[in-house]
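S.K.: after the sequence you'll find the predicted model.
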Amino acid sequence: MKTFLVFLKKEFLGGLRNKKLLICLILFALIGMLSPFTAKIMPDLMASMVPESIQITIADPTSIDAWLQFYSNIGTIGLLVFVILFTDTISAEISHGTFIQLITKGLPKTTIVLAKACYLSILWSLSFLLSASVSAFYTMIYFHDDSAVQVPSALVSYWLFGLLAISILLLGSSFAKSIYQGLLFLGVCYLMGMLGNLWSQLTNWNPYSLSSQFPNYLTDQIKLGELLPALLLTCFLIIACLTGAIAVLRKRKY
């Protein structure tokens, strides 16, 4: 446990030095701030782009629009930037030779993987919580309605989806020789999840549903309990990916 805590501290200090920790917190805070604001001004922006000769009716935005904007931004910007920043979290250690130094000093490979997983999970959780809290604060300021429902369920689902992305990231980084190979592996897994959602019978079992069903939570079209199989399968896959990353590192030659 002592070596785990020491290495975990090393990860946080490294995150402070290379500014990745600060980048994540600032980026996610901006996403939380701008999402409700963008939803608020979107009708005016759309109206300004339509010629005056054309009459259109644009519904007033609601809190649902604010959270839908948050969902869009957190996926296309937040989580994407997060995985790009840390895709080489293990492969970079190997290529720079620091991984061999850690092993020769007696640090178990299991400890390295688990400490990195813990660091990334804590950073993702803090960033996501910060972004969601800021978004909720500004949504209450800009919108005075209760249109959006099951927001906590939607957030928990997406948070767990982010943890799955981290575990896949670590698995890919354990065997990848470059950041591009790691991103390709993560992209293939993401594509498989998207394709799986084409079959409605698999929706409740597909881990990708934890992210794609965000809008349906807000409109009360789905309950968290309906995705219990996907939640359990996601937890299993997280453990399986971390176990796989440890196994790959034990067999990998440096």
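M.R.: Alright, I've got the coordinates.

S.K.: only C-alpha atoms from now on, for both contacts and neighbour counts.
M.R.: Will do.

S.K.: do you know how far residue 238 is from residue 168?
M.R.: Distance, residue 238 to residue 168, using Cα to Cα, to the nearest Å: 8 Å.

S.K.: the more surrounded of the two?
M.R.: Set residue 238 next to residue 168 and count neighbours by other Cα atoms under 10 Å: residue 168 wins out with 26 against 21.

S.K.: out of everything not next to it in sequence, what's closest to the more buried one?
M.R.: residue 241 (5.9 Å; Cα to Cα, 6 or more residues apart in numbering).

S.K.: what's near enough to touch that neighbour?
M.R.: Applying Cα atoms under 8 Å, 6 or more residues apart in numbering, we find residue 241 in contact with 167-168, 170-171.

S.K.: could you rerun that using 6 Å?
M.R.: If you count contacts by Cα atoms under 6 Å, 6 or more residues apart in numbering, residue 241 has them with 167-168, 171.

S.K.: next up, a structure to set beside the first:
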Amino acid sequence: MNSFRILLKKEARENIRNYKIVWIPIVFILFGILEPITNHFLPEIMKSVGNMPEGAEFIWPELQGEDIFISLLGQYQFIGLLVIILAFMGSISGERKSGTATLLYVRPISFWSYFLSKWIVINAIVLGSVWLGFMASWYYIEVLFNSVDVRHVLLFLTTYSLSILFVVTIVLVLSASLPTGAAAGVAIVITLVFQIIDSLLGRYWWISPWKLPLYAAQWFQGDINMQHFWLTISVTILLIIGLILFGITMSKHNSAKTTV
């Protein structure tokens, strides 16, 4: 337990030192602020620079606050996930390559503590950033659009948070299993390409971790299928646990590949 606390402090200090604890929240907050502001002023921008024929009228759909939350989720599902992958793809593999891990492996540490300390700190940074981004967006939604039900927002964020936990776990497991470049490539395929496949063919299945963003959005629409939702939640949690166990195993297995 003492070594686990030490490793937690080490991970926290490292992410403070490399400013990830600063710039990652800033990225998510900026996108959170820009989404409602852009959607609010976009009709006026289009009218002023659209070069439309005289007498023509451009009808812009009237958006609600719930639509802005869903639109921002779409931004995070692409740009946000890329930020997560690029920021943490070398969390374990980078330490092996640089030789930093040698200083840890020569000590009597538990690979459970080693992997879980990274998992906890990274998730704290990422989930904190995502929530801050949505909270910043929520403020401008309330000012520029309409009031959104607090319960629906919290259910939306909680559901999407599990999706983020799943993605972070995949990235960290791949970093434990592969070199940094390969980990990034496979992570992009799994998180982004599979997401596209699910959006195109997902009508044939309803239980999948890639359905979590959809279920999160459905809290605003009121048509969520609770049976499919809870099965998806259960499957995702089991996959996260399985991936963590696999990541710990691969961390130990690949420790011999550490640069000395």
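M.R.: Cool, the structure landed. Since this is a predicted model, take the numbers as computed values, not measurements.

S.K.: tm score of chain vs chain?
M.R.: The TM-score (TM-score structural alignment, normalised by the length of structure 1) is 0.90; 252 aligned residues with a Cα RMSD of 2.2 Å.

S.K.: which of the contacts of residue 241 of structure 1 lies closest to residue 189 of structure 1?
M.R.: Closest approach to residue 189 of structure 1 among those (Cα to Cα): residue 168, at 8.1 Å.

S.K.: map that closest one across to structure 2 for me.
M.R.: Matched across to structure 2, residue 168 of structure 1 falls on residue 170, judged by TM-score structural alignment.

S.K.: wait, which of the contacts of residue 241 of structure 1 is closest to residue 84 of structure 1?
M.R.: For the contacts of residue 241 of structure 1, the nearest to residue 84 of structure 1 is residue 168 (12.6 Å; Cα to Cα).

S.K.: how close does that closest one sit to residue 214 of structure 1?
M.R.: For residue 168 of structure 1 relative to residue 214 of structure 1 (Cα to Cα), the value is 21 Å.

S.K.: now swap in residue 113 of structure 1 and tell me
M.R.: Between residue 113 of structure 1 and residue 214 of structure 1 the computed distance is 30 Å (Cα to Cα).

S.K.: then residue 243 of structure 1?
M.R.: Residue 243 of structure 1 is 29 Å from residue 214 of structure 1, by Cα to Cα.

S.K.: could you do residue 196 of structure 1 as well?
M.R.: Distance of residue 196 of structure 1 to residue 214 of structure 1, given as Cα to Cα: 17 Å.

S.K.: can you name the residues of structure 1 that stretch 14-22 of structure 2 overlays?
M.R.: Stretch 14-22 of structure 2 corresponds to residues 14-22 of structure 1 when matched by TM-score structural alignment.

S.K.: where along the stretch 1-150 of structure 1 do the helices fall?
M.R.: Along the stretch 1-150 of structure 1, counting by DSSP state H, counting those that start in this stretch, helices occupy 2-17, 20-49, 63-73, 80-86, 91-95, 98-104, 109-142.

S.K.: quick one, which of these gets closest to residue 149 of structure 1.
M.R.: For the helices of the stretch 1-150 of structure 1, proximity to residue 149 of structure 1 was assessed by Cα to Cα; helix 63-73 is nearest, at 8.3 Å.

S.K.: tell me roughly how far the closest one lies from structure 2 on average.
M.R.: In the superposition with structure 2, the average deviation recorded for helix 63-73 of structure 1 is 2.1 Å (mean Cα distance after the TM-score superposition for structure 1).

S.K.: how distant is that helix from the center of its chain?
M.R.: Helix 63-73 of structure 1 sits 16 Å away from the centroid of its parent chain (Cα atoms, centre = their mean, to the nearest Å).

S.K.: and it, what does it pack against?
M.R.: helix 20-49 (3 or more Cα pairs under 6 Å, 6 or more residues apart in numbering; DSSP states H and E).
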